[in-house]
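[1] fold the following, please.
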Amino acid sequence: MHKKRHTSDQKTLNQNSFLILAKEKGTAFFLGIANVIEYLALILRNFISKKFEFQEFLKQCYQIGNKSVGLISITGIIIGLVLTIQSRPALVDFGAVAMLPGMVAVSIFREMGPVITALICAGKIGSSMGAELGSMRVTEQIDAMEVSNTNPINFLIIPRVLAATIMIPLLTLYADAIGIFGSWLGINIKDDFSLQLFLNQAFSVVGFSDIFPAVIKTFFFGAVIGLVGCYKGYHAGRGTESVGVAANSAVVTASLLLIVVDLIAVQITDLL
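    The predicted structure is shown next:
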């Protein structure tokens, strides 16, 4: 009898512990959503009503573009080479090697170029924003700006978000061009294609409907990277370890959201 009562008490205790944990997690989740909404509203209100820091915006555009060009160049060439080398044997079996430039170009413009570029920028730019703003939060530089009547949202966050929103599409177009060039190099490993012939065959297949939706979604990719990176850094904790946590969390969250945004964009494009 005593054993049954003990088992029943233990089960009740486990259920209460589970309910308490679920309540804490649920409360934290909804508080997080409220913080994000407040953060977005604050950015929008400051963007509309406050003076725009154009010099800081240009500085961030240079930082994002200049520091990413080398990595994007290497990645773009590798994407083109890999797609071409992997696809060629299957097309050879069907005697359709002439379709290879067009197939690779469509793949790069529609999906590979935008998504791979965005993921790389999420790792490089998002982590940089999270670490930089997190360091400023830990060293109380953001608090000092608020005390000195300098708006940190207007000076730190809005230029970074806008710079990421503008530069990610430009980096994507650059990656697409480099990827096409890498594909031409890859196809010349086994065949003999002039660059003009390769481009003619590639762009005879690529249309406006392939390029325009892909470019539009890269603006959303850039906004996601900028917003997430700045949010994680701006709301970092006070300890020194929070800088690493903010940078890591910015990369993981931004990468996940990029995949979600891409899924939504693909569904919308498919309906049009």
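[2] all contacts plus neighbour counts: C-alpha atoms, from now on.
    Noted.
[3] now Gly239, what's its secondary structure?
    Taking DSSP: H, G, I helix; E, B strand; the rest coil as the rule, one finds Gly239 in the coil state.
[4] number of nearby residues for the closest residue to it other than its chain neighbours?
    Leaving aside its sequence neighbours, Gly239 sits nearest to Val138 (Cα to Cα, 6 or more residues apart in numbering; 6.4 Å). Val138 has 20 neighbouring residues, counting by other Cα atoms under 10 Å.
[5] give me the distance between Val138 and Glu111.
    38 Å (Cα to Cα, to the nearest Å).
[6] now Pro38: which helix or strand?
    Quick fix: residue 38 is Glu, not Pro. helix 2-49 (DSSP states H and E).
[7] distance between that helix and the chain's centre?
    Its chain's average C-alpha position is 28 Å from that of helix 2-49, according to Cα atoms, centre = their mean, to the nearest Å.
[8] what do you get for stretch 167-180?
    14 Å.
[9] okay, helices next: where are they in the protein?
    Counting by DSSP state H, one finds helices in the chain at the ranges 2-49, 54-93, 100-107, 113-121, 127-138, 141-147, 152, 158-187, 195-203, 208-234, 241-271.
[10] name the residues of the fourth one that are buried.
    By neighbour count, and taking 16 or more other Cα atoms under 10 Å as the criterion, the buried residues in helix 113-121 are Gly113, Pro114, Val115, Ile116, Thr117, Ala118, Leu119, Ile120, Cys121.
[11] to check against the first, give me the structure of this:
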Amino acid sequence: MRSDPDVNFLLDPVAALGRATLALVRHAGALTLFALLGLSHLVRPPFYWRVFVASLIDIAYYSLPVVALTAVFSGGVIALQSYTGFAQYHVQSAIAGIVVLAVVRELGPVLAGLMVAGRVGAAMSAEIGTMRVTDQIDALYTLSTDPMKYLVAPRLLAGTMALPFLVAIADILGVLGGFAVSTTKLGFEPGAYIIATFNAVKPLDVTVGLVKAAVFGFLIALLGCYHGYTSRGGAEGVGAATTSAVVSASILLLAFDYLITDLFFAQ
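    Sure, this is the predicted structure:
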């Protein structure tokens, strides 16, 4: 029996959408199970402190330069752009508040997260993916070492703890960048700018940014470990896993940024 071309023309997009949906659900379920398994190893001994400390230093210390430069220039750009818009309505005095709130609540966590995702997420995925395709993960089993406990759990905790530290530094440097531009280029009086900054920011604003940072750090480490751990196909597979880790982490960071912002929106 010959198929009707018109029917196939209508059903093919539906079938493709169905396959894409099933694949998305399958990957989401696998990622959720992977995350739960990794978290379960955090509360079951032994815990590999040496791997945790090495991961913490790699994420927090070696990511600091790129995060710091990004924050400083972002704060300066916010000050300049705010002045351009607010000068039309003669409300330049609000620039200090705009800079500190934008940096502390949004740009600090998001930009730091994206920078770390590009640097650390890719490195984690490449390292674990190389161990997978060279059978080093299988070798861990022969040494009576659980790869999830040795490779994944310490990195999840390190990512969750390192990002709030980086974001706190980014917040300070971002506000200082806006302060430097405002006082040297836009003619603001330093004392008045500092007072306006402290009047604008509240403890909840800092808390929201740090909560975002912890979630972002967990997501970056999770996706870096997951894509590396599940990579296949030699060097090509490792490269694909690295790309997938960075892209998926960046997308999930922005999605969770909206969800957390919406959660605290009425506060």
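[12] care to give me the TM-score?
    Here the TM-score for the pair of chains, by TM-score structural alignment, normalised by the length of the second structure, is 0.91; 266 aligned residues with a Cα RMSD of 2.2 Å.
[13] of the buried residues of helix 113-121 of the first structure, closest to Met129 of the first structure?
    Cys121 (11.0 Å; Cα to Cα).
[14] would you enumerate the residues in contact with that closest one?
    By Cα atoms under 8 Å, 6 or more residues apart in numbering, the contact set of Cys121 of the first structure is Ser68, Ile168, Ile225.
[15] tell me the contacts of the residue mapped onto the first one from the second structure?
    Think Ser68 of the first structure. Residue pairing (TM-score structural alignment): Ser68 of the first structure is matched to Ser63 of the second structure. Contact analysis of Ser63 of the second structure by Cα under 8 Å, 6+ apart lists Val116, Arg119, Val120.
[16] can you check Lys217 of the first structure too?
    Val261, Asp262, Ala265.
[17] in PyMOL, select just the buried ones from these.
    PyMOL command restricting the contacts of Lys217 of the first structure to the buried ones, with burial defined by 16+ other Cα under 10 Å:
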select buried, resi 261+262+265
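[18] export the contacts of Lys217 of the first structure to JSON lines and tack on distance to Leu272 of the first structure?
    Formatted as JSON lines, those follow (distance: Cα to Cα, whole Å):
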{"residue": "Val261", "distance to Leu272 of the first structure": "17"}
{"residue": "Asp262", "distance to Leu272 of the first structure": "15"}
{"residue": "Ala265", "distance to Leu272 of the first structure": "11"}
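[19] ok so, going back, nearest to Gln10 of the first structure, of the contacts of Cys121 of the first structure?
    Using Cα to Cα, the contacts of Cys121 of the first structure come closest to Gln10 of the first structure at Ile225, 46.5 Å.
[20] so the closest one makes contact with Ala164?
    Yes - here Ile225 of the first structure reaches Ala164: they are 7.0 Å apart, a contact under Cα atoms under 8 Å.
[21] tell me which residue lies nearest the centroid of the second structure.
    Nearest to the mean C-alpha position of the second structure, counting by Cα atoms, centre = their mean, stands Gly113 at 3.4 Å.
[22] and that residue, what's its match in the first structure?
    Using TM-score structural alignment, Gly113 of the second structure lines up with Ala118 in the first structure.
[23] could you find the closest non-adjacent residue to its match?
    Phe221 (6.3 Å).
[24] that neighbour contacts Leu263, doesn't it?
    No - applying Cα under 8 Å, one finds Phe221 of the first structure not in contact with Leu263, separated by 11.8 Å.
[25] out of those two, which sits in the more crowded spot?
    Phe221 (29 against 12).
[26] now for that one: what does it line up with in the second structure?
    By TM-score structural alignment, Phe221 of the first structure lines up with Phe216.
[27] wait, its match touches Ala158, no?
    No - using Cα under 8 Å, Phe216 of the second structure is not in contact with Ala158; the gap is 11.9 Å.
[28] no further queries at this time; thank you.
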